[in-house]
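Enquirer: One predicted model, sequence on top.
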Amino acid sequence: MAVTAHYIDSQWKLQKRVLSFLHLPPPHTATEIVDTFYKALCEWGVEDKVFTISIDNASNNDRAMKPLKDSFRVKKKLFFGGRLFHVRCCAHILNLMVKDGIKSVENIINKIRDTVSFVNASEARLVRFSEVVQQLQLPTKKLVMDCPTRWNSTYPMLTVALRLREAFFSYNEREVAYVACPTEEE
């Protein structure tokens, strides 16, 4: 578990600090999460200065918020009646939304990945593909591979693939082993 603090200093500048990297052994129960988190707050002496907590949307994290919020309520350290105490991590929400959207074009993305892997698998294929790109006078020559676990790397791969789409069709006509060519519609 990583515990970070964001606060406004006396000069009204936003400050960010990593307070702790904590080992949280399984099982990651709500009780273990609360105890580990609260211990970190106490070590830094900020247990009475928490305004809001932003965590990802894991179910155990959600369950941990109730006892933590109750603890702050009992100590009368809950600002705005706790309405802003638990804020869901926007990056995690965005990540879930993008991954869901990617599912609708997953087969196309897989074809592009397969194409990049196929072309880059041998020097001869790479040379032949480069020749096709050169003959078509396309602006980009090098294919880009994404990292499947990092959706933000998929965009550059697809952007380059769109620029090279004509090359895929021509390359498909010359390379019989190339079977991952996207269709015109894809």
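Expert: Perfect, thanks for sending it.
Enquirer: use CA for all of it now, contacts and neighbours both
Expert: Fine.
Enquirer: Distance-wise, check residue 24 relative to residue 61.
Expert: According to CA to CA, to the nearest Å, residue 24 stands 13 Å off from residue 61.
Enquirer: Next up, a structure to set beside the first:
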Amino acid sequence: MSTSYSESSQARDSGVNEEIIIETGKTKRKASAVWDHFTKFKGEHEHFEDFLSSLNPNFQLPCRNTIRSDVIDVYREEKVKVQTLLDGLSCKMSLTTDIWTSDHSRVAYCCLTAHFIDDEWELQKKILSFKKIPYPHDGDNLFNFMKENILEWNLDKKIFSVVVDNASSNDSMMRKLREWLLKDSLIPLNGDLLHVRCSAHVLNLIMQDGLSPIRGLIEKIRETVRYLNKSPSATQKFDTALRHCNLEGKRKVAMDVPNRWNSTYLLLETALPLKEAFCRLQRIDGHYQFSPSES
């Protein structure tokens, strides 16, 4: 079975949905707007159904309401299982929490995870909550999030420690949480061990401070990665630069995550052997102005 894809650059430039021609033997099926459905699911769209049918004619696509209902049912079933497990534990547990902000919508979400050793002496981790948290992300809102989830999961008598990063809002939240739990003497040792600062975050702060002398170099490498990822033309020119420098086959540079120092190390490790290629790219591509070798 052969499958071929054709795309219209004219349609793409004009903003018209691309078309994919899926050829299976002598049969051709046209599935327009397929890419839209991969990023924005519209399961009831006839073209998307046609596309799925071309992959597997026996597949019956359920409507989105059915899928939503099934997902919620599974969630409720699993939540009952986790609640039963936590209620039956005789041990204390530690909680970790962190805020994640969506790059696309800039909406902030807070995740709460429970860590404990079960009766079989196996380390377990259960995500208890992943919810949107209102702005501002201050101590009051974080405390309300923690209190709400602790009560929902009936954990107020099981907490040993809470691990958070070094944000000042977390310091405020932990003070409020400690005061609340101490009212009924629900935490051991007067809460002295309740607040645990994330060692990974502390280490990252140390490493980022140590990298400050080469911050300009790192930013140029990041700009280079962004430039190469923004268009096929830039990528093609960089491939040409690699070929000119006999560096074909070298691992490409991947963007790092600023709050993970080891990813910045990998950024530098993969960029260093490509120094000559960056210089060559600047010669053959007039739009590229981020050669890190100039730093």
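Expert: Now that the structure is in, tell me what you want to look at. Since the model is a prediction, treat every value here as computed from it, not as a measurement.
Enquirer: tm score of chain vs chain?
Expert: The TM-score (TM-score structural alignment, normalised by the length of structure 1) is 0.75; 185 aligned residues with a CA RMSD of 3.2 Å.
Enquirer: quick revisit: what about residue 24 and residue 61 of structure 1, which has more around it?
Expert: Remark: of residue 24 of structure 1 and residue 61, residue 61 carries more neighbours, 17 against 14, as counted by other CA atoms under 10 Å.
Enquirer: Please identify every residue contacting each of residue 24 and residue 61 of structure 1.
Expert: Residues touching both residue 24 of structure 1 and residue 61 (CA atoms under 8 Å, 6 or more residues apart in numbering) are residue 33.
Enquirer: Residue 101 of structure 1: neighbouring residues, count only.
Expert: A count of neighbours around residue 101 of structure 1, defined by other CA under 10 Å, yields 11.
Enquirer: ditto for residue 147 of structure 1
Expert: Counted with other CA under 10 Å, residues neighbouring residue 147 of structure 1 total 11.
Enquirer: Tell me which residues touch it, please.
Expert: Contacts for residue 147 of structure 1 (CA under 8 Å, 6+ apart) come out as 153-154.
Enquirer: Over to residue 110 of structure 2?
Expert: Counting by CA under 8 Å, 6+ apart, residue 110 of structure 2 touches 97-100, 129-133.
Enquirer: Which ones among those lie within strands?
Expert: Using DSSP state E, the members of the contacts of residue 110 of structure 2 that fall within strands are 97-100, 129-132.
Enquirer: Emit the PyMOL select command for whichever of the residues you listed are buried.
Expert: Buried residues within those, by 16 or more other CA atoms under 10 Å, are selected in PyMOL with:
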select buried, resi 97+99+129
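Enquirer: Kindly reformat the ones in strands among the contacts of residue 110 of structure 2 as a markdown table containing distance to residue 213 of structure 2.
Expert: Putting these into a markdown table (distance: CA to CA, whole Å) gives the following:
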| residue | distance to residue 213 of structure 2 |
| --- | --- |
| 97 | 32 |
| 98 | 29 |
| 99 | 29 |
| 100 | 28 |
| 129 | 39 |
| 130 | 37 |
| 131 | 38 |
| 132 | 37 |
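Enquirer: what are the ranges of the helices in structure 1?
Expert: Here structure 1 has its helices, by DSSP state H, at 30-44, 59-74, 90-103, 106-120, 123-135, 154-163, 165-174.
Enquirer: mind putting these in JSON lines, distance to residue 14 of structure 1 included?
Expert: Shown next, in JSON lines, are the helices of structure 1 (distance: least, CA to CA, whole Å):
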{"stretch": "helix 30-44", "distance to residue 14 of structure 1": "19"}
{"stretch": "helix 59-74", "distance to residue 14 of structure 1": "24"}
{"stretch": "helix 90-103", "distance to residue 14 of structure 1": "19"}
{"stretch": "helix 106-120", "distance to residue 14 of structure 1": "39"}
{"stretch": "helix 123-135", "distance to residue 14 of structure 1": "49"}
{"stretch": "helix 154-163", "distance to residue 14 of structure 1": "31"}
{"stretch": "helix 165-174", "distance to residue 14 of structure 1": "45"}
